[in-house]
Structures are given as structure tokens and as C-alpha cells.
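J.: attaching a predicted model along with its sequence, questions to come.
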Amino acid sequence: MNITKWGYTRFRSIKAEFDLFPHSLVILRKIRSYYFVYNVRWSPLDPVVETHHLEEMERLVNREMDLEDQYLKRRSEY
């Protein structure tokens, strides 16, 4: 999966589109120092979004924003 398009929104959010889900819009919000999927505006034209897809989306966006280290370390701190 790859990011095809992304941009900033209000409220410290990012909207992104992915090649596996070209008709769906994914909203990610910043929590602490990394981004999590907040909402998926899913289109019936796309396959069903599963948990492993959401995790990959989060990883790709955090890598793009140079926050992948903080994202990967999030569970070890708590």
C-alpha cells in the first residue's frame, strides 16, 4: 500500500488517500507525537478496510511525517 495524496486539515489532522482504497478518504489525528486513524470515509467501491490496513496506514503516514520512531515506541512507554 502507498500514499497517493495527503494534506493537512484543521484540528491537527491529516487527510490521506491510499492506492489500495482510491475512493476512500482517511482522516488521521495527532495524539501525543504521532498520528492515528481517526475516521475512514469508506466507499463501497473499495475493499473492506481491516485492522491490519489501518495499522499500515498509520505507519505510512508517520513515516512520511518523520514520526515513525515515536509511533513504533508508543507501546513500550505505557
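T.: Structure's in. What do you need?
J.: going by C-alpha atoms from here, please, whenever you check contacts or count neighbours.
T.: Fine.
J.: I'd like the next helix or strand past the lengthiest helix in the chain.
T.: As assigned by DSSP state H, the longest helix anywhere in the chain is helix 51-64. The helix or strand immediately downstream of helix 51-64 is helix 68-72, counting by DSSP states H and E.
J.: what packs against that next one?
T.: strand 34-41, helix 51-64 (3 or more C-alpha pairs under 8 Å, 6 or more residues apart in numbering; DSSP states H and E).
J.: adding another structure so you can compare the two:
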Amino acid sequence: MKLLHWEYTRKYQVKGIFDEFPETVFLFRRVKDYYFLFSMSGLDQHAIPSKKDYVRMEYILNKELYSLDAYRQRKVFQ
């Protein structure tokens, strides 16, 4: 999976488009020092992302925005 395009929207939010779901716009919100998937729009009924896809998207976006270390140090991983 590749991140095709991302941009800042409002305060503490980033929009992202991924190659496996090109019709869907994913909205990420910032929590502490990392971003997590908050919502999505334009979802195609034939290509619904799974939980594994959500985690991959969060990983890729945090890597792109240089917040991967904070993402890896969440409570989930401790």
C-alpha cells in the first residue's frame, strides 16, 4: 500500500489518499504526537478496508510525517 497524496486540513487533521482505495478520502487526527484514522468519506462498497488496512494506513502516514516513534510507543504496544 502506498500513500498517493496527503495534506493538512484543519487544526490537528490530515487527509490522505491511498493507492488501494483511490476513491476514499481518509481523515486522520492527531493525538499527542502521532496520527490515527478518524473517519473516511467516499467509501466504495466493493472495496471496504479491514482493520489490518487501517493499521497499515496509520503506520504509513505516521512514517511520512516523522511521527512513527510516537506511534510505536502507544499504550497498545506496552
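T.: Structure's in. What do you need? Note that the coordinates shown come from a computational prediction; the quantities given were computed from them, not determined experimentally.
J.: leaving aside the residues next to it on the chain, what's closest to the residue nearest the centre of the second structure?
T.: In the second structure, the centroid-proximal residue (C-alpha atoms, centre = their mean) is E58; its distance is 3.8 Å. Nearest non-adjacent residue to E58 of the second structure, counting by C-alpha to C-alpha, 6 or more residues apart in numbering: F36, 5.7 Å away.
J.: give me the neighbour count for the one you found.
T.: Neighbour count of F36 of the second structure, defined by other C-alpha atoms under 10 Å: 20.
J.: against A70 of the second structure, how distant is it?
T.: Distance, F36 of the second structure to A70 of the second structure, by C-alpha to C-alpha, to the nearest Å: 11 Å.
J.: repeat that for F18 of the second structure.
T.: Distance, F18 of the second structure to A70 of the second structure, by C-alpha to C-alpha: 22 Å.
J.: more neighbours, these two?
T.: Set F18 of the second structure next to A70 and count neighbours by other C-alpha under 10 Å: F18 wins out with 19 against 14.
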